[in-house]
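Asker: quick one, what's the 3D model for this:
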Amino acid sequence: MSKSLKLIAGVADAALTEQKSDKSERPARKGSVEDRMYHEIYDAIMEHRLPPRTKLTEHSLCEIYATARHTVRKVLSHLAADGMVDLEPNRGAFIASPSTDEAHDMFELRQMLERAVLDKLAAMPDVKTVIAPLRKMVASERKAFLTHDRPTWIRLSAEFHTALAELSGNALLVNMMRRLVSRTTLMIASVEAPGNNACSFDEHEEILDALEQGDAALAQSRMAHHLGACADRVQPDDPGAFDLRSVLGRST
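Answerer: You can find the predicted model right below:
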């Protein structure tokens, strides 16, 4: 089996596991410690406040959130299913840190999946209405940039791609995209100012413009350029030791 096929199989298996998971084992009660821990860690990873390879020690998380070890383990399992955390036998949980080769393979897979999504959306007779919520998302992305809210800008620029997949109505595809977007976002350099770089609101808006015209080829071309620029910005990072308390649990 080729490397690309192995990657597709691995992502699909992870997506199927996520799709079949018992919702009772996932953070569900809004405001619960489990829910808050998941979202604080998820946001900190997506916003590059917790760098790749940071170790998420169960003992530290138990202290930060004043909760039991089994709750911490459920949250870490959920984050691992979403591609944000790697669980290593006898070593523990670490913020995911895909290799440069893996990151580029994932971007190649994203090119294929997002091309299919755009093809399906462009063929919808009511595509303008369907993508209207994404127009609002891009507007929020633009506002976050103009107000120098970089954490929100990073999160929205990543969520745009998952939101596109959700419009396809294919739950398995959405889970695959969520995992791929999460892991590739980890690898995009966090030190660059957004400006006209990849994952900017300008490029997202241009993709929506092409969809609204029903021009699948143009939308796919713009997406290919967009993702290619993202892949070019991949920069592995080795942060060394990191204090979880400096980022997590501040709302307690």
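Asker: C-alpha only now, for contacts and for neighbours.
Answerer: Noted.
Asker: what are the boundaries of the strands in the stretch 51-200 of the chain?
Answerer: 55-56, 85-88, 92-95 (DSSP state E, counting those that start in this stretch).
Asker: out of those strands, which is closest to residue 128?
Answerer: Nearest of the strands of the stretch 51-200 of the chain to residue 128, taken as CA to CA: strand 85-88 at 36.4 Å.
Asker: who's in contact with the closest one?
Answerer: Outside of strand 85-88, the residues within contact range by CA atoms under 8 Å, 6 or more residues apart in numbering are 76, 77, 79, 80, 93, 94, 95, 96.
Asker: mind putting the strands of the stretch 51-200 of the chain into TSV with mean neighbour count and distance to residue 102?
Answerer: Output for these, formatted as TSV (neighbours: other CA atoms under 10 Å; distance: least, CA to CA, whole Å):
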stretch	mean neighbour count	distance to residue 102
strand 55-56	22	20
strand 85-88	19	14
strand 92-95	20	15
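Asker: let's see this one next, to set against the first:
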Amino acid sequence: MDFENIIVEKGDGLGQITINRPKKLNALNKDTITELSLAFKLLEDDTEVKVIILTGSGEKAFVAGADIAEFANFSVDEGGNLARKGQEILFDYVENLSTPVIAAINGFALGGGLELAMACHFRVASDNAKMGLPEVSLGVIPGYGGTQRLPQLVGKGKAMELIMTAAMISADDAKNYGLVNHVTTLDELLPLAEKLAGKIMRNSSVAIASAIKAVNANFKDGINGFDVEINQFGNCFGTEDFTEGTTAFLEKRKPNFPGK
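Answerer: Down below sits the predicted model:
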């Protein structure tokens, strides 16, 4: 499948999506969101892809925000529909993928860009990265899950401060707040993400998918995360990966998970 605004690559169990609008600092517009949704589905459906890395092209930006010109004249209903559709087809979709997604933040991750990074399962950043949710400086609020995911990651008080002040923080501050897991140089960013992906790929993809469901359940209203964990734990006993994993352990060898 050919894309205009993103680059999709895959090999050796790894999928990579690169947002490729460098002249716009990789800002998210309607077409890019649609293409990202299609690309994630493509990689999710590929049984050979075990981990997905999401990054931006160039050295300046992961995603520098949304394309404001697209919605500057929207009505109330149009604004609500914009947020609803975006969350459904991309942001919530990424969060609930069974394939782990690592955001490799290579520069500015602002507004919708930070929201997209937060929808990924975890984040690594280059030391030149800057992050923030500046929406209130435009008279609006984060609409792609930012008011929900930022407090989950950094706590309510710090999230309130960052959203209300529209502050832009450094990669080191983001790591100290728990927003990103690791900070490295720009040159080492993708190698680090690939190294982490390699560690993930050594484990059972079926068990990892179950773990994602269980962890996410803790943050969903009306759902008992402990019950989801119990059910997912039990389901693992019926998988070929469980048989292989326990057999390999007892035989004192490395497992060769079939992913079933």
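Asker: overlay the chains and give the TM-score.
Answerer: Superposed pair, TM-score by TM-score structural alignment, normalised by the length of structure 1: 0.27. Supporting alignment: 123 aligned residues with a CA RMSD of 6.3 Å.
Asker: about what we covered before: pipe the contacts of strand 85-88 of structure 1 into a markdown table and attach distance to residue 228 of structure 1 per row.
Answerer: Listed next are the contacts of strand 85-88 of structure 1 as a markdown table, based on distance: CA to CA, whole Å:
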| residue | distance to residue 228 of structure 1 |
| --- | --- |
| 76 | 31 |
| 77 | 31 |
| 79 | 26 |
| 80 | 26 |
| 93 | 30 |
| 94 | 27 |
| 95 | 24 |
| 96 | 21 |
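Asker: and which of those residues is nearest residue 109 of structure 1?
Answerer: Closest to residue 109 of structure 1, out of all of these and judged by CA to CA, is residue 96, at 18.2 Å.
Asker: quick one, strands of the stretch 1-150 of structure 2?
Answerer: Using DSSP E, counting those that start in this stretch, strands in the stretch 1-150 of structure 2 cover 6-11, 14-19, 51-56, 61-63, 101-105, 108-110, 122-126, 130-132.
Asker: which residues does the fifth one contact?
Answerer: Right, strand 101-105 of structure 2. Here strand 101-105 of structure 2 has contacts from 51-56, 61-62, 94, 117, 120-126, 129, 189-190, 193, 197, using CA under 8 Å, 6+ apart.
Asker: let's see 7 Å
Answerer: Applying CA atoms under 7 Å, 6 or more residues apart in numbering, the contact partners of strand 101-105 of structure 2 are 51-55, 62, 117, 120-126, 129, 189-190, 193.
Asker: show me the contacts for residue 185 of structure 1.
Answerer: Contacts of residue 185 of structure 1 (CA under 7 Å, 6+ apart): 46, 158.
Asker: could you dump the strands of the stretch 51-200 of structure 1 to TSV with distance to residue 39 of structure 1?
Answerer: Formatted as TSV, the strands of the stretch 51-200 of structure 1 follow (distance: least, CA to CA, whole Å):
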stretch	distance to residue 39 of structure 1
strand 55-56	14
strand 85-88	13
strand 92-95	14
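Asker: can you tell which of those is closest to residue 122 of structure 1?
Answerer: The nearest among those, by CA to CA, is strand 85-88 at 34.2 Å.
Asker: please identify the most buried of the strands of the stretch 1-150 of structure 2.
Answerer: strand 61-63 (a mean of 31; mean count of other CA atoms under 10 Å).
Asker: which strands or helices does that one pack on?
Answerer: strand 51-56, strand 108-110 (3 or more CA pairs under 7 Å, 6 or more residues apart in numbering; DSSP states H and E).
Asker: what's the closest of the strands of the stretch 1-150 of structure 2 to residue 243 of structure 2?
Answerer: Judging the strands of the stretch 1-150 of structure 2 by CA to CA, what sits closest to residue 243 of structure 2 is strand 51-56, at 22.4 Å.
Asker: which strands and helices lie in contact with that closest one?
Answerer: strand 14-19, strand 61-63, strand 101-105.
Asker: one more time with 10 Å
Answerer: Here strand 51-56 of structure 2 touches strand 6-11, strand 14-19, helix 30-44, strand 61-63, strand 101-105, helix 112-119, strand 122-126, helix 186-201, going by 3 or more CA pairs under 10 Å, 6 or more residues apart in numbering; DSSP states H and E.
Asker: count the neighbours of residue 148 of structure 2 for me.
Answerer: Neighbours of residue 148 of structure 2 under the rule other CA atoms under 10 Å: 16.
Asker: neighbours of the closest residue to residue 119 of structure 2 other than its chain neighbours, just the number please.
Answerer: Leaving aside its chain neighbours, residue 119 of structure 2 sits nearest to residue 95 (4.9 Å; criterion: CA to CA, 6 or more residues apart in numbering). Counted with other CA under 10 Å, the neighbours of residue 95 of structure 2 add up to 22.
Asker: these two touch, right, residue 95 of structure 2 and residue 209?
Answerer: No - contact criterion CA atoms under 10 Å: residue 95 of structure 2 and residue 209 do not qualify, at 11.5 Å.
Asker: mind putting the helices and strands packed on strand 51-56 of structure 2 in CSV, distance to residue 150 of structure 2 included?
Answerer: Output for these, formatted as CSV (distance: least, CA to CA, whole Å):
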stretch, distance to residue 150 of structure 2
strand 6-11, 25
strand 14-19, 22
helix 30-44, 20
strand 61-63, 17
strand 101-105, 15
helix 112-119, 7
strand 122-126, 12
helix 186-201, 22
